[in-house]
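Visitor: the sequence and its predicted three-dimensional model are supplied below.
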Amino acid sequence: MGNVPLDSALISPPVTLADVPLSRPVQLGVLASGSGSNYGAIAQAIASQQLNAEIPVLIYNNPKAKVLERAAQFGTKTQLINHRDFTSREACDQAILDCLRSHGVEWVIMAGWMRIVTEVLLRGYESRILNIHPSLLPSFKGIRAVEQALDAGVKVTGCSVHFASLEVDSGDIIMQAAVPILPGDTPETLHARIQVQEHRIFPAAIALAVTQYS
């Protein structure tokens, strides 16, 4: 297994962006807390005209989030909604919901959004909120999923795009990519290979979800 190439992941269903063309540009609202690498993959798919979509707003909750640098590169409008400024998760989600609606967002994309979603947002965008998680759900839900997989001694892990739900990482799965765990893998090396597959499947999963569930 030591010579397994980085792009050897098994993707299920085996769908590419070319298989699910969108008839009109769907309006995506992105939520991100960190570096925004998945946002970058989605924005690049849009810029290269592979994904027929627009991102009218990117909401971030961490004032120092590096996603701002990526957003500037793609010219995406950003809005800080700092959860620390609110007395409850519901109040914060209401502010997020108001912002998304004011920008005409149709689908919500949680791209490294490190907050638990509440009923406020789930009701506002029922069955239209997608999340990505670095494991083959339903295995290894929650935080430190990569470390969980290594600790469990499994031979394969991966990533999953799924609908957001009240129970963390438990919504219906849209697309997954399996990633082999190699001898000597560390959380950093494994996570890097998983991210390669996240960037491959997230844009395609968005197109698939919009096509099947709109």
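Guide: Arrived safely.
Visitor: contacts, neighbours, all on C-alpha from now
Guide: Will do.
Visitor: list the contacts of Gly124.
Guide: Applying C-alpha atoms under 8 Å, 6 or more residues apart in numbering to Gly124 gives the contacts Leu97.
Visitor: try the one 4 residues further on
Guide: With contacts defined as C-alpha under 8 Å, 6+ apart, Arg128 is in contact with Glu106, Trp107, Val108, Phe163.
Visitor: any chance of these in TSV with neighbour count and distance to Ala95 as columns?
Guide: Compiled in TSV, the contacts of Arg128 are given as follows (neighbours: other C-alpha atoms under 10 Å; distance: C-alpha to C-alpha, whole Å):
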residue	neighbour count	distance to Ala95
Glu106	17	16
Trp107	23	16
Val108	26	14
Phe163	22	21
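Visitor: in this structure, which spans are strands?
Guide: 10-12, 26-32, 53-60, 78-80, 107-110, 129-133, 156-163, 173-180 (DSSP state E).
Visitor: mind putting those into CSV with distance to Glu119?
Guide: Listed next are the strands of the chain as CSV, based on distance: least, C-alpha to C-alpha, whole Å:
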stretch, distance to Glu119
strand 10-12, 29
strand 26-32, 16
strand 53-60, 18
strand 78-80, 21
strand 107-110, 14
strand 129-133, 12
strand 156-163, 13
strand 173-180, 19
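Visitor: among those, which is nearest Val67?
Guide: strand 26-32 (7.1 Å; C-alpha to C-alpha).
Visitor: let's bring in a second model and compare:
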Amino acid sequence: MLKIGVLVSGGGTNLQALIDKIEEGYIGNCSIVTVVSSKEGVYALERAKKHGISATCIARKNYADIKEYDEALIKHFEECKVDLIVMAGFLSILGETFVQRFKGRIINIHPSLIPSFCGKGYYGIIPHQKALEYGVKVTGATVHFVELEADSGPIILQKAVYVKDDDTPETLQKRVMEEAEWEILPKAVKLISEGKISVEGRRVRIKD
């Protein structure tokens, strides 16, 4: 049984997508054992509790520096015996201590086709604003392994979403979530839970 810990900072729509796919049986042999938010009172925590999942807030502001924050997160996830950590809209920075401790066991969903519109400062609505400003015809979402540099780890899955002439950042964000993020994040977790993922350098291989 693959034990999953989910990191969140907001409404938790990607968390909900994971919960739904586990409950439907699409993702087997795994369970979400803990949800950790970087902010108090976010709806993602309520989503977890509604489904009987342990949920807590570990806020960066309560720790003197990033190393102390990393240690608090590490302690929590190790106590929960987590095998895989999923960053599902987590907006706090993770430090080297945390990333190295769980190397190869942290994945993130990013709302663009990496390497476009990604890296430091590209979160939330910003990648969609930048995509529209640049005038791209296609954007999308990417699931990747997490390394210390933001959005730099090996890519597991990507899905494209066409940009419409009348899109606003908000309409584009919604469509990227519905058409790409909510599909490829559960799919990536499913592949990992089935042992179908291997990494060779920067290339992620998916077994049939």
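Guide: Looks like it arrived, so ask away. Every value quoted in this text rests on a predicted model; they were computed, and no experiment measured them.
Visitor: quick one on the thing from earlier: from the contacts of Arg128 of structure 1, which two are the most distant?
Guide: Counting by C-alpha to C-alpha, the most remote pair of the contacts of Arg128 of structure 1 is Glu106 and Phe163, 14.3 Å apart.
Visitor: which one in structure 2 is aligned with Pro63 of structure 1?
Guide: Taking TM-score structural alignment, Pro63 of structure 1 has Glu40 as its aligned residue in structure 2.
Visitor: show the contacting residues for that match.
Guide: Contacts of Glu40 of structure 2 (C-alpha under 8 Å, 6+ apart): Cys57, Ala59.
Visitor: do you know how far it is from Cys57 of structure 2?
Guide: Between Glu40 of structure 2 and Cys57 of structure 2 the computed distance is 6 Å (C-alpha to C-alpha, to the nearest Å).
Visitor: same check, this time on Ser9 of structure 2
Guide: Taking C-alpha to C-alpha as the measure, Ser9 of structure 2 falls 9 Å from Cys57 of structure 2.
Visitor: same thing with Thr97 of structure 2?
Guide: Distance from Thr97 of structure 2 to Cys57 of structure 2, by C-alpha to C-alpha: 20 Å.
Visitor: next one: Val204 of structure 2
Guide: 32 Å.
Visitor: before we move on, the earlier item: need the overlap of contacts for Ser9 and Cys57 of structure 2.
Guide: Common neighbours of Ser9 of structure 2 and Cys57 (C-alpha under 8 Å, 6+ apart) are Ser37, Ser38, Lys39.
Visitor: what about the last one, distance to Ser92 of structure 2?
Guide: Which is Lys39 of structure 2. Lys39 of structure 2 is 9 Å from Ser92 of structure 2, by C-alpha to C-alpha.
Visitor: again with the first one
Guide: Using C-alpha to C-alpha, one obtains 9 Å as the distance from Ser37 of structure 2 to Ser92 of structure 2.
Visitor: pick out whichever of these two has more residues nearby.
Guide: Ser37 (26 against 15; other C-alpha atoms under 10 Å).
Visitor: so what's the more buried one up against?
Guide: Leu7, Val8, Ser9, Gly10, Ala44, Leu45, Ala55, Thr56, Cys57, Ile58, Ala59, Phe90.
Visitor: rerun at 10 Å
Guide: 6-10, 12, 43-45, 55-60, 89-92 (C-alpha atoms under 10 Å, 6 or more residues apart in numbering).
Visitor: again, but for Glu23 of structure 2
Guide: Ser31, His51.
Visitor: same deal with the one 10 residues further on?
Guide: The neighbourhood of Val33 of structure 2, defined by C-alpha under 10 Å, 6+ apart, consists of 2-6, 48, 52-55, 77, 80-82.
Visitor: and Arg60 of structure 2, what pairs with it in structure 1?
Guide: Using TM-score structural alignment, Arg60 of structure 2 lines up with His83 in structure 1.
Visitor: count of neighbours near its match?
Guide: 18.
Visitor: for Asp65 of structure 2, same thing?
Guide: 11.
Visitor: before we move on, what about Tyr213 of structure 1?
Guide: Tyr213 of structure 1 has 8 nearby residues by other C-alpha under 10 Å.
Visitor: that one is in contact with Ser127, isn't it?
Guide: Yes. If you go by C-alpha atoms under 10 Å, Tyr213 of structure 1 and Ser127 touch, sitting 8.0 Å apart.
Visitor: quick check: longest helix of structure 1.
Guide: Criterion DSSP state H: the longest helix present in structure 1 is helix 187-213.
Visitor: quick one: map Ile155 of structure 2 onto structure 1.
Guide: Under the alignment (TM-score structural alignment), Ile155 of structure 2 maps onto Ile173.
Visitor: try Leu73 of structure 2
Guide: So, by TM-score structural alignment, Leu73 of structure 2 is matched to Ile96.
Visitor: nice, that's everything, thank you.
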